[in-house]
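> The following comprises the amino acid sequence and a computationally predicted model.
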Amino acid sequence: MPTHPDEGPAAHDWAEGQVWTAVRVTPLITRKFRVSNSLSGTIGLMHRLGFSPMVPARRVAECDTQAAIV
């Protein structure tokens, strides 16, 4: 099992090309350090360490962006 976040989310069983988010970091902290942490606690920790959690864009795959422009 990977032990370092620098190996990327794909090395920790998430899809290739994904980014670290607070939702993904929280269980990683739990597995690595055996410490339970809330999502807001993880976000606070990330900010104190100089990181900002990424917010993934939620888009519909079939979305026609040109049709939405009026």
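Done, it's in. Numbers count the residues shown, from 1 in each chain.
> make it CA atoms for all contacts and neighbour counts henceforth
Noted.
> which helix in the protein runs the most residues?
Using DSSP state H, we find that the single longest helix of the chain is helix 22-33.
> let's bring in a second one:
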Amino acid sequence: MALTRADGTSRVTVGGPGRFSVEQGGAIPGGAQVSGGGSRTQLRVLGENGDLFAAQNSGWQRLDENVKLLAKRG
């Protein structure tokens, strides 16, 4: 899984060994971090300004704002 950025918008691409890379939905404004796995519905993207996005149909929907941390491993 990779988060790429160009012209102020980000896109999530999922791939891996033996798999074709597939872009997941449309552009995400200011995406900074990506987390999740297993399926597209489990992906979350944190924007630079604290907006939290989740995959929705063919795009991304803002779920929350003022989020400081996307994921933490103990």
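Thanks, I have it. Keep in mind the model is a prediction, meaning the values are calculated, not measured.
> TM between them?
Scored against TM-score structural alignment, normalised by the length of the first structure, the superposed chains reach a TM-score of 0.25; 38 aligned residues with a C-alpha RMSD of 4.3 Å.
> The helix or strand encompassing residue 44 of the first structure: which residues count as buried?
In this structure, residue 44 of the first structure is located in helix 39-48 according to DSSP states H and E. Buried residues in helix 39-48 of the first structure, defined by neighbour count with 16 or more other C-alpha atoms under 10 Å: 42, 43, 44, 46.
> now, among the residues you listed, which is nearest to residue 28 of the first structure?
residue 42 (10.4 Å; C-alpha to C-alpha).
> The closest one touches residue 25, doesn't it?
Yes: the pair residue 42 of the first structure / residue 25 is scored as a contact, 7.3 Å apart, by C-alpha atoms under 8 Å.
> re earlier: and of the buried residues of helix 39-48 of the first structure, the nearest to residue 66 of the first structure?
residue 43 (35.5 Å).
> Test my guess that that closest one contacts residue 24.
No: when contacts are counted by C-alpha under 8 Å, residue 43 of the first structure is not listed as touching residue 24 (11.1 Å).
> just to revisit the earlier point, the longest helix of the first structure versus helix 39-48: what angle between them?
Counting by axes from the mean of the first three to the mean of the last three C-alpha atoms, to 10 degrees, helix 22-33 of the first structure lies at 90 degrees to helix 39-48.
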